[in-house]
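*Asks:* how would this look folded up:
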Amino acid sequence: MDWDSAYRGESDFAAEPPWNIGEPQPELAALIDAGRVRSEVLDAGCGHAELSLALAAQGYTVTGIDLSPTAIAAATAAAQERGLTGATFLAADITSFTGFDGRFSTVIDSTLFHSLPLEGRDGYVQAVHRAAAPGATYFILVFARGAFPADVEQKPNEVTEDELRDVVGKYWDIDEIRPAFIHAKMPGEVPLPPHARDDKGRAKMSAFLLTAHKPS
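*Replies:* The predicted structure is shown next:
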């Protein structure tokens, strides 16, 4: 998928990609509220960076990295408009970025993992491991297999629990993988299985939330 086109509003999603819900994913907001996030934070595949912006508004120092220069420009402008000096953004390939060795105490992947090509997963997990400090925590919110119908031609690379465990566990110590939801404003023409809706009318799509850590 051409991610920069998606953020320019030139994809099939029209003006706003469905994963942009205007706030952090509820599963991740709950982690923040529970005190599970520590500075500095890496927002991996930040997009328009509502997660980064929400964290910065609460006093966290956070770096958002995304492949799309358009998304990074929008995130940077939003941080400036809101006066959030604790958030910085970088356009880079998350599967091979460097320059942050041992820096981050928390790494958060908010719906990035399933967007990567299969051959990019190993490099990505290695790259964020390299950027993580000893004792860092890693959270991944990712579509579970079956979130989309099997016959949909263009869809994310959904995962099984075993698949997620095998890829991430090669470099990180996994603490938990549990069922979760990704909330999305899916266009009506996208064929989906029946999904529950949240109180804002967004689809609650099947996902996993992984928690792992880098040994101290």
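*Asks:* rest of the way, CA atoms for contacts and neighbours
*Replies:* Noted.
*Asks:* helix or strand for Gly135, which one?
*Replies:* strand 132-143 (DSSP states H and E).
*Asks:* Buried ones in that strand, by neighbour count?
*Replies:* Ala132, Ala133, Pro134, Ala136, Thr137, Tyr138, Phe139, Ile140, Leu141, Val142, Phe143 (16 or more other Cα atoms under 10 Å).
*Asks:* and for comparison, fold this next one:
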Amino acid sequence: MECMTIDSMDWDGAYRDGGFFDGPPPWNIGEPQPVIADLIRSGAFASDVLDAGCGHGEVSLALAAAGRTVLGVELSETAVAWARRSAAQRGLSRATFEQGDITAFSGHDGRFSSVVDCTLFHALPVDKREAYLRSVHRAAAAGADYYILVFAKGAYPAEMESKPNEVDAYELHAAVGRYFDVDFIRPAPILATVEALPGLPDLVLPFERDELGRLQFPGYLLRARKSESGIA
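*Replies:* Have a look, this model is predicted:
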């Protein structure tokens, strides 16, 4: 894989056949992350839903299968094309997809009753977080629920040349709390199909694997709600 920082990542290359990975990127496990799937089953999301940084669209498709209307927004054209094909193959017309930069997302002011960010936040450059949160706040309806699943600090070794911009709970609360009322932040695993880390092939990560062999990285699940007093 070509060496680059997460902040300069070619996301289309990450999703393209013959790109950086042999097969799908490791964060695409072929279904929603378990903690997000649990939320969908519990009825936590109300239509319309914004799936921020939707990737291959597994969260959007699961939401549509559960009867929700959802818009997935993703930077990679390749990932959006994949998601649209999957929606058509599964007959899930409630799921639509838009290619674009979520940090400059517009045209849907006050539309979404729910927002889900499944492993996008840590993929953003730190200096893009403000623009991202402003875009999501603008798109969210009054009282909208907002869920973020993000890597916790320490999920990846410090010596990695390119790794996600992980957060601790304080950092996450401070960033999101400027725009939304934070209800809770709690530990939650993030599964990935990882055998070895780029540049560190002999490093054994101290995390358990699930029954399918997927590595369980430490993360946080945040739930927040749009506040009318938040920064617009």
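*Asks:* about what we covered before: next, give me the two most distant ones among the buried residues of strand 132-143 of structure 1.
*Replies:* Within those, two members stand farthest from each other by Cα to Cα: Pro134 and Phe143, at 27.7 Å.
*Asks:* JSON lines for the buried residues of strand 132-143 of structure 1, including distance to Asp2 of structure 1?
*Replies:* Below are the buried residues of strand 132-143 of structure 1 laid out as JSON lines (distance: Cα to Cα, whole Å):
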{"residue": "Ala132", "distance to Asp2 of structure 1": "28"}
{"residue": "Ala133", "distance to Asp2 of structure 1": "32"}
{"residue": "Pro134", "distance to Asp2 of structure 1": "34"}
{"residue": "Ala136", "distance to Asp2 of structure 1": "31"}
{"residue": "Thr137", "distance to Asp2 of structure 1": "30"}
{"residue": "Tyr138", "distance to Asp2 of structure 1": "27"}
{"residue": "Phe139", "distance to Asp2 of structure 1": "25"}
{"residue": "Ile140", "distance to Asp2 of structure 1": "22"}
{"residue": "Leu141", "distance to Asp2 of structure 1": "21"}
{"residue": "Val142", "distance to Asp2 of structure 1": "20"}
{"residue": "Phe143", "distance to Asp2 of structure 1": "19"}
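*Asks:* Roughly how far does the most centrally placed residue in structure 1 sit from Leu116 of structure 1?
*Replies:* The structure's structure 1 has its C-alpha centroid closest to Ser110; by Cα atoms, centre = their mean the separation is 1.9 Å. Noted for Ser110 of structure 1: a distance of 12 Å to Leu116 of structure 1, by Cα to Cα, to the nearest Å.
*Asks:* Ok, Glu40 of structure 1 next?
*Replies:* For Glu40 of structure 1, the distance to Leu116 of structure 1 - Cα to Cα - is 24 Å.
*Asks:* Going along the chain from the strand holding Gly135 of structure 1, find the next helix or strand for me.
*Replies:* With secondary structure assigned by DSSP H and E, strand 132-143 of structure 1 is succeeded by helix 161-168.
*Asks:* Which residue numbers in structure 2 does that next one align to?
*Replies:* Under TM-score structural alignment, helix 161-168 of structure 1 corresponds to residues 169-176 of structure 2.
*Asks:* returning to what we had before: tell me the angle the strand holding Gly135 of structure 1 makes with helix 161-168.
*Replies:* 150 degrees (axes from the mean of the first three to the mean of the last three Cα atoms, to 10 degrees).
*Asks:* Pull up the aligned stretch in structure 2 for strand 132-143 of structure 1.
*Replies:* Against structure 2, strand 132-143 of structure 1 falls on residues 140-151 (TM-score structural alignment).
*Asks:* Same check on stretch 113-123 of structure 1?
*Replies:* The aligned range for stretch 113-123 of structure 1 is 121-131, by TM-score structural alignment.
*Asks:* Mind listing what's buried along that stretch?
*Replies:* Result for stretch 121-131 of structure 2 [16+ other Cα under 10 Å]: buried residues Phe121, His122, Ala123, Leu124, Arg129.
*Asks:* Among those, which one lies nearest to Gly100 of structure 2?
*Replies:* Taking these together and measuring to Gly100 of structure 2 by Cα to Cα, the closest member is Leu124, at 13.9 Å.
*Asks:* does the closest one really touch Glu166, like I thought?
*Replies:* No - Leu124 of structure 2 sits out of contact with Glu166 when judged by Cα atoms under 8 Å, with a separation of 10.0 Å.
*Asks:* List the superposition-based mean deviation of the longest helix along structure 2 with respect to structure 1.
*Replies:* The residue-count maximum for a helix in structure 2 (DSSP state H) belongs to helix 77-90. Mean deviation of helix 77-90 of structure 2 from its aligned counterpart in structure 1 after superposition (mean Cα distance after the TM-score superposition for structure 1): 0.7 Å.
*Asks:* Great, nothing more from me.
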